[in-house]
Each structure stands twice: as structure tokens, then as C-alpha cells.
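K.L.:
Sequence and computational prediction follow.
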Amino acid sequence: MNEATDVPGGVPLRHDVLTEHQAKVARAYLAKRAGERHHLVIYLSGAHAYGFPSPDSDLDLKSVHIARTADLVGLVPRPGGAEVMLVEDGVEIDYGSNEIGDVLRGVLKGNGNYLERLLGELVLEADVPRLLGLRPLVKAALSRRVVRHYGGFATSQLRAAEVAPTAKKVLYVLRTARTGLHLLRTGELVTDLNQLVTEYGPDIAELKARKQSGERAALSTDELGHWRGVLDRAIADMGGAVITSVLPEEPTGAAIAALEDWLKATRRELW
């Protein structure tokens, strides 16, 4: 395994969670993409971020990029987004990138996908000074709106698990529900299910073992029946947490203004 790279000022680059080969392939692939867009952050999402990667897990590389202002103000805006799935030197890669303007608007709506890219721990590459300046502003803009994302996403994942039950799908429902619950209760974003179940349960050791034996490890009808009650309660826990959440109902005017100022300053810098 690689070691985490310490960046002066405080955003460690987490190639240590990848094998040497995965890290080499990821670096080479992202270097190509960096020639196409200015990455603010490239975040390793999916099973790696959630704490239960399998040997055959893909690299879920989710980016936020900053388009040149000149590309946004013409008759035909070119925000430069991308969605690519491919196999590179034996490593399956799922790369996606969204422009910072859309991302910050999503942050204000409680979009957990974007929040995890900006605040998550498994950063592979970043414009470190800008990311460090933005993170506290994003944290200040957190609100109870996140329940719409995490509650809705967990519910849709549960439906998918009912159609074709696998250990992976059950773990994904739990991860989504527990991340949402913890965020509402503490204002802290945690995506690693191993950390979350230590505080909130349940025991996932058997599920993890099944999932890590293969991405498509199936569950029987009886096994799904056991977990169905657990998943229903996990989703319901979020609904209860909204009432007593430490987060405000919606982002404050000051938080919105701070993000607006940051975005305008960045647009001026990167014309």
C-alpha cells in the first residue's frame, strides 16, 4: 500500500487506501484529465470511502472542477463536465466531474454527493489552497436540507436491494442512512460505515465479509428479511434526528453570501 501524502497546510492526499498498481493507474489517468479541466478536488468515493472495498471494487473518482470564466460567459457556456467509465490497465475507473458553480448550488440544497466531494477524507488530488479556503464556508452552509438527499437516496437504494438483494446493496443503504444521521446529529460528515456503526450499530462484520468476497455476493430472501427491519429503522432514525438536529433549517444568509463571495473571487482569478 502507498502512504498518505502530507500536503503543507493540511489536506492529506490519500493514495494509501489504494494498491500500488491502482495508485499508479489513478495518477496517470488523472494527469490526463487535468489537462482538460482545473480540478479543485478529486475524491475517491464508493466502497473505498464507505469502508468496505473488495479486491474487484472500481475506482470511483468524483471531481469538482473550476471552469475558466471565459468559458462560462459566452453565448454557448462550456462548463466542461464529464462522466466516463473505462478499464485502464486492468483497473476499472468511474470518473465524473462537475463544475463548481453547480456544485455550490447543490451544497445549498443539501446535496450529499457534492458535500462528500468537498468535505470527504479520501482526497486523491486537489488545488489545496482553494480547497482549504472553501471547506469552512461549506461547513457553515450545512443545513437540515441534507435529509432530503440522504433519506431519499437510502430509500431508493433499499428498493434496489429488494429487487436483487446483495450484501453490497444492504451496506450501501446502511452507509447512506448512517452518514445522514450523523450529519444531522453532529454537523460532521463521516462516510466510513465502520466508524458509524461503532456509535449507531448494527454489527456489519458478516455483511462486509460477504461483500468483500465479491461485488455481487447475493443474499437469500431470509437474509434480506432480517436486514429489511434494520434498514427501515436506520432510515427512520434520520427522520427523528431532523427535529433535534444541530443544523439550521436552511443555510443562513451569511453562509450563502460567503460562498457567493468565494465563487466570485475565484471567477475573477481564473478568467
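P.N.:
Done, it's in.

K.L.:
CA only for contacts and neighbour counts going forward, please
P.N.:
Will do.

K.L.:
what about the residue nearest to Glu188 when sequence neighbours are not counted, distance to Val197?
P.N.:
Distances taken as C-alpha to C-alpha, 6 or more residues apart in numbering put His182 closest to Glu188, at 6.7 Å, once the chain neighbours are dropped. Noted for His182: a distance of 10 Å to Val197, by C-alpha to C-alpha, to the nearest Å.

K.L.:
follow-up on the earlier one: output the contacting helices and strands for the one helix or strand the residue nearest to Glu188 maps to.
P.N.:
Secondary structure from DSSP states H and E places His182 in helix 167-186. Judged by 3 or more C-alpha pairs under 8 Å, 6 or more residues apart in numbering; DSSP states H and E, helix 167-186 is in contact with helix 146-163, helix 193-200, helix 205-212, helix 221-243.

K.L.:
could you give the angle of that helix to helix 193-200?
P.N.:
60 degrees (axes from the mean of the first three to the mean of the last three C-alpha atoms, to 10 degrees).

K.L.:
from the middle of its chain, how far away would helix 167-186 be?
P.N.:
Centroid displacement of helix 167-186 relative to its chain, using C-alpha atoms, centre = their mean, to the nearest Å, is 12 Å.

K.L.:
That helix to helix 205-212, inter-axis angle?
P.N.:
Note on geometry: by the same axes, to 10 degrees, helix 167-186 and helix 205-212 are set 130 degrees apart in direction.

K.L.:
the inter-axis angle of helix 167-186 versus helix 146-163?
P.N.:
Using the same axes, to 10 degrees, helix 167-186 lies at 160 degrees relative to helix 146-163.

K.L.:
ok, structure two:
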Amino acid sequence: MTIHADPLSAAGLPDLRPVLVELTGRGLPLLLATVSGAHLYGFPSRDSDVDLRGVHLLPLADLIGLREGEETQTRMWDREGLELDLVTHDLLKFCRLMLRRNGYVLEQLLSPLVVHTSDVHGELAALAPGVITRGHAHHYRGFAATQWRLYEKNGELKPLLYTFRALLTGIHLMRGGGVEAHLPTLLGHVTAPAYLPELIEAKAVAEHGPATGMGIAHVARDVETLHAVLDEAQAASRLPDESSAQDALHDLVVRTRVAA
């Protein structure tokens, strides 16, 4: 991920740490919280909400007692006109998602837009390279296909940018470049259609604006080309076929739960 001197400010975000302090005080035990979504991808709109994603730790009683704790917790609220959406997974569930070749959780874990962190966050990030495999190409291929179908249905700019972002992230990852979700940065590493910077600028105006002036047949060819590039990158990738971090993640979950 590309790290800026002041990542939140560079992404056009205020200091969100006080928000997390409030939530922690209400009983949400956070291990990490980062910004995902359009702000992480490098094309937020003036009216974009803030997608906060993270990891919490369920107490032991919620795992072994009759009252089961929430593996996934969701909070949505408005703070001085800024819409925030927080989704966190229990540490065990998050680690299982990491092992399921889920690029989305890796992007959250390695996001440079850090709002709350801990030693466990650092350990998870250090283990991330050990879960990256050639199979992660399937995640980005599938996500791009889903967003493309949405674009075909509504013609909006947002799913079109999400399509290109997913394909470029997958290609970059398969080529050994690591997890990079920031589309403007990706344009400096992967050959892409020349009109993407203009689309990014247009997206800044409105979250749900149409992709005006784009011929769908021409764009479809560009998307097909990038799918082919992703296929080739996966076939030639030197990434392993299987994760090597399962034992280490298991140990981290056990140590963290026992310590708590």
C-alpha cells in the first residue's frame, strides 16, 4: 500500500480517532480499524460515506457460554454531516477470511488509512504475505465481474471504476507487487485505459453519477483485455498455491484470546 505522511488528511478525511474512542467506550473492543471503500481506492466523492472496517475481540464468555457473541458487528451513524459505516469481525472470523483468499480483508488489514491500531494489528499485517496465493486472482476476477454487471445495469460511474480497480489490483498482486488498492497509484504500475484519470475526476463530483460519454462496447473491450492480462499474470505468477500462515494465525488467535 502507498503510505502518505498524513494518510487520512491526504484522503480528504478528518481525524476519526475520537469517533473510535466513543465506540470503544460503549463496549466495542477494537483491535484495529481502517478506512476502506472509495477513500482507500483513491476516488471518493464529495458525498461519499466513510467505510470503516476492522477487527474486534469477543470475550471468552461469548464463545463458550449460551449467549453467543456477534462475530460481525455493524454500526452506522452520522457525525457532523459525515456518514460513517463501521463493520468489524471477531479476530477468529477475520483470520479465517484471510485464509480463504479474500483480497478484501487484506486490503482492510493493510490499508494505510489507519484509525485505530494495536500490537495484534501489527502481527496480522506481518503475517499477511504468508496468506497471499495465486488463488487471490479469483477474488479480483469475481469482484470485477460483479461490478461490471452492475455497471451494465445502471450505467453509473462508481461500479465502472470498481471494475477497473479490482482488475488492476489483481494484476499488480499476481505480478508480485503486493496488495495495492489505490487506483491512481496502480495507474503508475499497470497499463490501463488512458481515460481512467478523467473518470476518477468525474467521480469526485458525485457518488452516484452516470458514466457519461463512455461507449459501453469500447469499455467492454478494455475490461476484457484486462481480464486476459489478469489471467496471464496468474498463470505466470511466482506466488504459492497455498497459504503458509495458518499455524501462525492460529497461534495469534489463541495467544490473544488467552491474554484477554
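P.N.:
Thanks, I have the structure now. Owing to the predicted nature of the structure, the values given are computational and were not obtained by experimental measurement.

K.L.:
TM-score for this pair?
P.N.:
Once superposed, chain against chain, the TM-score is 0.90 (TM-score structural alignment, normalised by the length of the second structure); 254 aligned residues with a C-alpha RMSD of 2.0 Å.

K.L.:
quick revisit: mean distance of the helix holding His182 of the first structure to its aligned residues in the second structure, please.
P.N.:
Compared with the second structure after the fit, helix 167-186 of the first structure shows a mean deviation of 1.1 Å (mean C-alpha distance after the TM-score superposition for the first structure).

K.L.:
Serialize the helices and strands packed on helix 167-186 of the first structure to a markdown table and add fields for distance to Ser97 of the first structure and mean neighbour count.
P.N.:
Converted to a markdown table, these look like this (distance: least, C-alpha to C-alpha, whole Å; neighbours: other C-alpha atoms under 10 Å):
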| stretch | distance to Ser97 of the first structure | mean neighbour count |
| --- | --- | --- |
| helix 146-163 | 19 | 18 |
| helix 193-200 | 25 | 16 |
| helix 205-212 | 27 | 16 |
| helix 221-243 | 29 | 16 |
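
K.L.:
What does the residue nearest to Glu188 of the first structure correspond to in the second structure?
P.N.:
Aligned by TM-score structural alignment, His182 of the first structure pairs with His172 of the second structure.

K.L.:
Kindly report the same for Ser156 of the first structure.
P.N.:
By TM-score structural alignment, Ser156 of the first structure lines up with Thr146 in the second structure.

K.L.:
Tally up the residues packed near the nearest residue to Gln22 of the first structure once chain neighbours are set aside, please.
P.N.:
Take Gln22 of the first structure and drop its neighbours on the chain: the residue closest to it by C-alpha to C-alpha, 6+ apart is Val91, 6.7 Å away. A count of nearby residues for Val91 of the first structure, using other C-alpha atoms under 10 Å, gives 17.

K.L.:
and Val91 of the first structure, how far is that from Ala4 of the first structure?
P.N.:
Between Val91 of the first structure and Ala4 of the first structure the computed distance is 20 Å (C-alpha to C-alpha).

K.L.:
so which strand or helix has the residue located most distally from the centre of the second structure?
P.N.:
Farthest-out residue of the second structure from its mean C-alpha position, per C-alpha atoms, centre = their mean: Leu66, at 33.4 Å. For Leu66 of the second structure, there is no host helix or strand (DSSP H and E).

K.L.:
That one maps to what in the first structure?
P.N.:
Leu66 of the second structure maps onto Leu75 in the first structure, by TM-score structural alignment.

K.L.:
hmm, back to that, tell me, how many residues neighbour the residue nearest to Glu188 of the first structure?
P.N.:
Neighbourhood size, His182 of the first structure [other C-alpha under 10 Å]: 20.

K.L.:
Roughly how far does it sit from Ala205 of the first structure?
P.N.:
Per C-alpha to C-alpha, His182 of the first structure is found 20 Å from Ala205 of the first structure.

K.L.:
residues touching Ala248 of the second structure, list them.
P.N.:
Counting by C-alpha atoms under 8 Å, 6 or more residues apart in numbering, Ala248 of the second structure makes contact with Leu127.

K.L.:
actually Pro159 of the second structure, not the one I wrote
P.N.:
Each residue near Pro159 of the second structure by C-alpha under 8 Å, 6+ apart is listed here: Gln147, Trp148, Leu150, Tyr151.

K.L.:
And it, what's its match in the first structure?
P.N.:
The alignment partner of Pro159 of the second structure in the first structure, by TM-score structural alignment, is Lys169.

K.L.:
before we move on, what about Leu31 of the second structure?
P.N.:
Under the alignment (TM-score structural alignment), Leu31 of the second structure pairs with Leu40 in the first structure.

K.L.:
ok, and that match, which helix or strand is that part of?
P.N.:
Per DSSP H and E: strand 38-45 holds Leu40 of the first structure.

K.L.:
What helices and strands are in contact with that strand?
P.N.:
The contact analysis (3+ C-alpha pairs under 8 Å, 6+ apart) places strand 38-45 of the first structure against strand 59-66, helix 112-119, strand 123-126, helix 128-140.
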